[in-house]
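Undergrad: sequence-free structure coming up:
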């Protein structure tokens, strides 16, 4: 599945955004939005409005969320959704700058890693993968870096 839009089908990011309010209600309430989702790539955003903390920056949990959803977005855009679903197993975040504006999170998954995940999931019914993401502010300054451990798991397992 890719982001390309053929015919009247909505872009994948629009589908993800439509589903997010039902599948991850807190992320929807924060205003987390998929920007782009395609094979091996995902980006998302979140506004500062309504997401600030007691000293004027975006709350840490919001920064976590905008980066963490990328694992699911990449899985949806990259793997067979009729056979597999993603889940998060662990997540690390380092706050490296002050988040004082809307944020964007971005992650990629290399083709070699995609092939490994697909093969392992087909053989074992599941496959772990690591996804590193970068969260930047409106000026492109890095405010957080993350490392998430996800699993692609066959339905019914």
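TA: Looks like it came in fine. Quick caveat, the model's predicted, so the values are computed rather than measured.

Undergrad: when you work out contacts or count neighbours from here on, use the C-alpha atoms and nothing else.
TA: Noted.

Undergrad: for the nearest residue to residue 47 once chain neighbours are set aside, what are its contacts?
TA: Distance criterion CA to CA, 6 or more residues apart in numbering; nearest residue to residue 47, sequence neighbours excluded, is residue 102 at 4.3 Å. For residue 102, the contacting residues are 45, 46, 47, 48, 49, 137, 138, by CA atoms under 8 Å, 6 or more residues apart in numbering.

Undergrad: would you show me how to pick out the buried ones of those residues in ChimeraX?
TA: To isolate the buried ones among those in ChimeraX, judged by 16 or more other CA atoms under 10 Å, type:
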select :45,46,47,48,137
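
Undergrad: which stretches of the protein form strands?
TA: Taking DSSP state E as the criterion, the chain contains strands spanning 33-38, 41-46, 84-95, 103-108, 126-136, 142-154.

Undergrad: next up, a second structure to put side by side with the first:
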């Protein structure tokens, strides 16, 4: 096997860092499964995350969707210059989640360019992100709308 100088895939970076940056999410079993520029998907198991009536606890559904903003920011912007944060997140629960779930969200290339340009000019930039959380059969169990920001390090 030859040694590679390639950077690790964003999934590995996100999952490796989650234990230290968001310990509660790591304890829930939240995992990034697909992360690339402008797109992220995460999963969380029902096992260990159930509530008093046998479905995934609402806070777990919130978390599996909320972390998408940071994952997309890490995959899309210079992490040596900017860090992501969440400013606001709303969630609408559409049906009980009785299985493992997957959350995913996407930002267009044009919007990524706008965010990068604004952050370069002002030191920070807000962006909105809508996420969909689905169960194992593909049924939507929750939708979120978040306001995120990338902010220049040291500002």
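TA: Arrived safely, thanks for sending. None of the values given here were measured: they were computed from a predicted structure.

Undergrad: give me the TM-score for this pair.
TA: Once superposed, chain against chain, the TM-score is 0.95 (TM-score structural alignment, normalised by the length of structure 2); 152 aligned residues with a CA RMSD of 1.1 Å.

Undergrad: picking that back up, tabulate the strands of structure 1 in CSV, adding columns for distance to residue 53 of structure 1.
TA: Formatted as CSV, the strands of structure 1 follow (distance: least, CA to CA, whole Å):
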stretch, distance to residue 53 of structure 1
strand 33-38, 20
strand 41-46, 14
strand 84-95, 14
strand 103-108, 15
strand 126-136, 17
strand 142-154, 15
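
Undergrad: circling back to that earlier point, any idea how far residue 153 of structure 1 is from the residue nearest to residue 47 of structure 1?
TA: Per CA to CA, to the nearest Å, residue 102 of structure 1 is found 33 Å from residue 153 of structure 1.

Undergrad: what of residue 27 of structure 1?
TA: Residue 27 of structure 1 is 22 Å from residue 153 of structure 1, where distance means CA to CA.

Undergrad: likewise residue 130 of structure 1?
TA: Distance, residue 130 of structure 1 to residue 153 of structure 1, by CA to CA: 14 Å.

Undergrad: now do residue 31 of structure 1
TA: 28 Å.

Undergrad: and what of residue 73 of structure 1?
TA: In terms of CA to CA, residue 73 of structure 1 sits 15 Å off from residue 153 of structure 1.

Undergrad: more neighbours: which of those two?
TA: For residue 73 of structure 1 and residue 153, the more surrounded residue by other CA atoms under 10 Å is residue 73, and the numbers stand at 25 against 19.

Undergrad: list the contacts of the counterpart of residue 69 of structure 2 in structure 1.
TA: When structure 1 is aligned by TM-score structural alignment, residue 69 of structure 2 is paired with residue 71. Applying CA under 8 Å, 6+ apart, we find residue 71 of structure 1 in contact with 86, 88, 131, 148, 150.

Undergrad: repeat that for residue 41 of structure 1.
TA: The contact partners of residue 41 of structure 1, by CA under 8 Å, 6+ apart, come to 74, 77, 106, 107, 108, 109.

Undergrad: in structure 2, what residue corresponds to it?
TA: Using TM-score structural alignment, residue 41 of structure 1 lines up with residue 39 in structure 2.

Undergrad: ok, now residue 85 of structure 1?
TA: So, by TM-score structural alignment, residue 85 of structure 1 is matched to residue 83.

Undergrad: any idea how far residue 12 of structure 2 is from its match?
TA: Here residue 83 of structure 2 is placed at a distance of 18 Å from residue 12 of structure 2 (CA to CA).

Undergrad: please apply the same query to residue 18 of structure 2.
TA: 10 Å.

Undergrad: between these two, tell me which one has more neighbours.
TA: Comparing residue 18 of structure 2 with residue 12 by other CA under 10 Å, the one with more neighbours is residue 18, at 20 against 16.
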